[in-house]
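**Student:** need a structure here:
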Amino acid sequence: MTTSTRERIVSESLRLFADRGYAATSVAEIEAAAGLSPGAGGLYRHFRSKEEVLASAIREHIERTRRQISDVLHNATTYEDRPLEIRLRMTCQAGLAKMREEQDLIRILFRDLDQFPNLVAEMREGIVNPLYDGIATWLSQQPEFEGIDEDWPAVASVLGGAVVNYWLANESMYEPPTRIDEKRFVSSWARLGLGLVNLEHAPAP
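**Tutor:** Okay, here's the model as predicted:
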């Protein structure tokens, strides 16, 4: 598939912002990375400013996230024939994969986005909250949890937060917390999810 000039500018700018920082990346460097003549103003034929390039990148990621969540929820019944623990592991793995997919944007968020509170709000409302809402919806739709009176948004906050924390610790400190590898983390995450079923059927004290 052919990549348009606009798409190349967005993709390369995001990579440069993540690697070097927003302020340290010049328009000419973005143009060169996107295959344009550096300093010739090619970027301005597609965007009014460097900030608009960043905003466009964030909005494209928001739209992609919305499509991904919609697809996951639409196909929520596809794997109902598999044990719940397997479905939980798959969900955890999908969460970690999403963090890896968004790693450049996350680096920019922590390094530079305090300069742009409006873009932080867009990321929060367009990517972060919908992901947690998606986890809550997915959990509530699992047959094993049917009839369980549970605060699914709060449970999603705990389980989703664990995925985010694990990935961030691995990313920022170059190894996972207490060297727990991903396979062990995913397995334990799934067992925590299974505990919701087990607690529901536990004898009253």
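
**Student:** only C-alpha atoms for contact and neighbour calcs from this point on.
**Tutor:** Will do.

**Student:** for this structure, what's the longest helix?
**Tutor:** In the chain, with assignment by DSSP state H, the single longest helix is helix 50-74.

**Student:** Which elements pack onto that helix?
**Tutor:** Applying 3 or more Cα pairs under 8 Å, 6 or more residues apart in numbering; DSSP states H and E, we find helix 50-74 packed against helix 5-20, helix 117-123, helix 129-141.

**Student:** how about that helix: buried residues?
**Tutor:** Judged by neighbour count (16 or more other Cα atoms under 10 Å), helix 50-74 contains these buried residues: 50, 53-59, 61-62, 65-66, 69, 72.

**Student:** Which residues outside that helix are in contact with it?
**Tutor:** Outside of helix 50-74, the residues that reach it under the criterion Cα atoms under 8 Å, 6 or more residues apart in numbering are 9-11, 13-14, 27, 47, 105, 119, 122-123, 126-127, 130-131, 134, 137-138.

**Student:** Stretch 158-175 now?
**Tutor:** Counting by Cα under 8 Å, 6+ apart, stretch 158-175 makes contact with Cys92, Gly95, Leu96, Met99, Tyr132, Ile135, Pro176, Pro177, Trp189, Gly193, all of which sit outside it.

**Student:** most surrounded residue in those?
**Tutor:** For the contacts of stretch 158-175, the largest neighbour count, defined by other Cα atoms under 10 Å, is 25 neighbours, found at Ile135.

**Student:** Surely it and Ala156 touch.
**Tutor:** Yes - here Ile135 reaches Ala156: they are 5.6 Å apart, a contact under Cα atoms under 8 Å.

**Student:** before we go on, could you also do this sequence so I can check it against the first one:
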Amino acid sequence: MTAAMDLFGRQGYHATTIAQIEAAAGLSAGAGGLYRHFRSKRAVLEEGLDRQATAGRQLLSYLAVEPAPAGRRERFLAVARAGLARLEEERDVNRLLLRDLASFPDLLDLVRERELRRVHLAVTEFLRAELPGEEDPEALAAVVMAAVSHYWIMADVFGGKHPHEVDTERFLRALVRVVVPEDLFADDVVDGGGVDGAT
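**Tutor:** Alright, predicted model coming up:
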């Protein structure tokens, strides 16, 4: 499974052959060893997506954990960092999502239902709790997820370095300033919830 998902991520599902998967997994290439474990190449892909659906607990767990870091900006920064880390951990599946899953509408629906909606709901609830005055936390969650995802995608496409040459920390802190306005940040200071001086 690991070998297959790595190949799918690097060269694409359609360009990857069963023989390549077998060779990468230490089986005799072309001897059919993969079929002792999976009925087809698609079955390998389905299993990889199932694994992703059960992953991501770090991000979702963080969103539900109390106590969190002091200060709204620090809590949001921690969530955004966890989101980027999750995207990187699931790099191969994310590449598949962008490049290959349009060929499998049913699997694309699966990712939307079991992964994207689940994370969107968790981020929405986090924002609703953190920003009670926000008029549309669902839309804001979509904006935040889009920003973090796009940053990761562009960095991945350009070999790990974002084309705008804005490093990860600068990006995340700018995003935090946009999402958590200065007046709410001031409330944190008044309430005594210390915030990192670099924020």
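
**Student:** Any idea what the TM-score is?
**Tutor:** Here the TM-score for the pair of chains, by TM-score structural alignment, normalised by the length of structure 2, is 0.83; 185 aligned residues with a Cα RMSD of 2.1 Å.

**Student:** about what we covered before: in PyMOL, select just the buried ones from the contacts of helix 50-74 of structure 1.
**Tutor:** Selecting just the buried residues from the contacts of helix 50-74 of structure 1 in PyMOL takes one command, with 16+ other Cα under 10 Å as the test:
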select buried, resi 9+10+11+13+14+27+47+105+119+123+126+127+130+131+134+137+138
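
**Student:** In a markdown table: the helices and strands packed on helix 50-74 of structure 1, plus distance to Asn165 of structure 1.
**Tutor:** Below are those laid out as a markdown table (distance: least, Cα to Cα, whole Å):
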| stretch | distance to Asn165 of structure 1 |
| --- | --- |
| helix 5-20 | 19 |
| helix 117-123 | 18 |
| helix 129-141 | 14 |
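
**Student:** of the ones you listed, which approaches Pro83 of structure 1 most closely?
**Tutor:** Judged by Cα to Cα, the one of the helices and strands packed on helix 50-74 of structure 1 that comes nearest to Pro83 of structure 1 is helix 129-141, at 13.9 Å.

**Student:** once aligned to structure 2, how far is whichever helix or strand comes after the closest one on average?
**Tutor:** For helix 129-141 of structure 1, the following helix or strand on the C-terminal side (DSSP states H and E) is helix 152-173. In the superposition with structure 2, the aligned residues lie an average of 1.2 Å away from helix 152-173 of structure 1, counting by mean Cα distance after the TM-score superposition for structure 1.

**Student:** and the next helix or strand after helix 152-173 of structure 1, which residues are buried?
**Tutor:** Next helix or strand after helix 152-173 of structure 1 toward the C-terminus (DSSP H and E): helix 182-200. For helix 182-200 of structure 1, the buried set under the neighbour-count rule, 16+ other Cα under 10 Å, comprises Phe185, Val186, Ser187, Trp189, Ala190, Arg191, Gly193, Leu194.

**Student:** Tell me the counterpart of the first one in structure 2.
**Tutor:** Matched by TM-score structural alignment, Phe185 of structure 1 corresponds to Phe171 in structure 2.

**Student:** Tell me which residue of structure 1 matches up with Ala23 of structure 2.
**Tutor:** Using TM-score structural alignment as the criterion, Ala23 of structure 2 maps onto Ala32 of structure 1.

**Student:** likewise Arg95 of structure 2?
**Tutor:** Aligned partner of Arg95 of structure 2 by TM-score structural alignment: Arg107.

**Student:** Number of residues surrounding the spatially closest residue to its match that is not a sequence neighbour?
**Tutor:** Taking Cα to Cα, 6 or more residues apart in numbering, and ignoring the residues beside it in sequence, Arg107 of structure 1 has Ala18 as its nearest neighbour in space, at 5.5 Å. Applying other Cα under 10 Å, we find 21 other residues in the vicinity of Ala18 of structure 1.

**Student:** And the aligned residue in structure 2 for Ala18 of structure 1, how far from Arg95 of structure 2?
**Tutor:** Residue mapping for Ala18 of structure 1 onto structure 2 gives Gly9, with TM-score structural alignment as the criterion. For Gly9 of structure 2, the distance to Arg95 of structure 2 equals 5 Å [Cα to Cα, to the nearest Å].

**Student:** How about Ser28 of structure 2?
**Tutor:** Taken as Cα to Cα, the spacing of Ser28 of structure 2 relative to Arg95 of structure 2 amounts to 27 Å.

**Student:** who's more crowded, the two?
**Tutor:** Neighbour comparison, Ser28 of structure 2 and Arg95: the larger count goes to Arg95, with 21 against 15 (by other Cα under 10 Å).

**Student:** how big is the offset of the helix or strand containing the more buried one relative to structure 1?
**Tutor:** In this structure, Arg95 of structure 2 sits in helix 91-99 according to DSSP H and E. Between helix 91-99 of structure 2 and the corresponding residues of structure 1, superposition yields a mean separation of 1.5 Å, by mean Cα distance after the TM-score superposition for structure 1.

**Student:** centre of the chain versus that helix, how much separation?
**Tutor:** Averaging C-alpha positions (Cα atoms, centre = their mean, to the nearest Å) puts helix 91-99 of structure 2 11 Å from its chain's average.

**Student:** Give me the buried stretch members for it, please.
**Tutor:** Residues of helix 91-99 of structure 2 classed as buried: Arg91, Asp92, Val93, Asn94, Arg95, Leu96, Leu97, Arg99 (neighbour count, 16+ other Cα under 10 Å).
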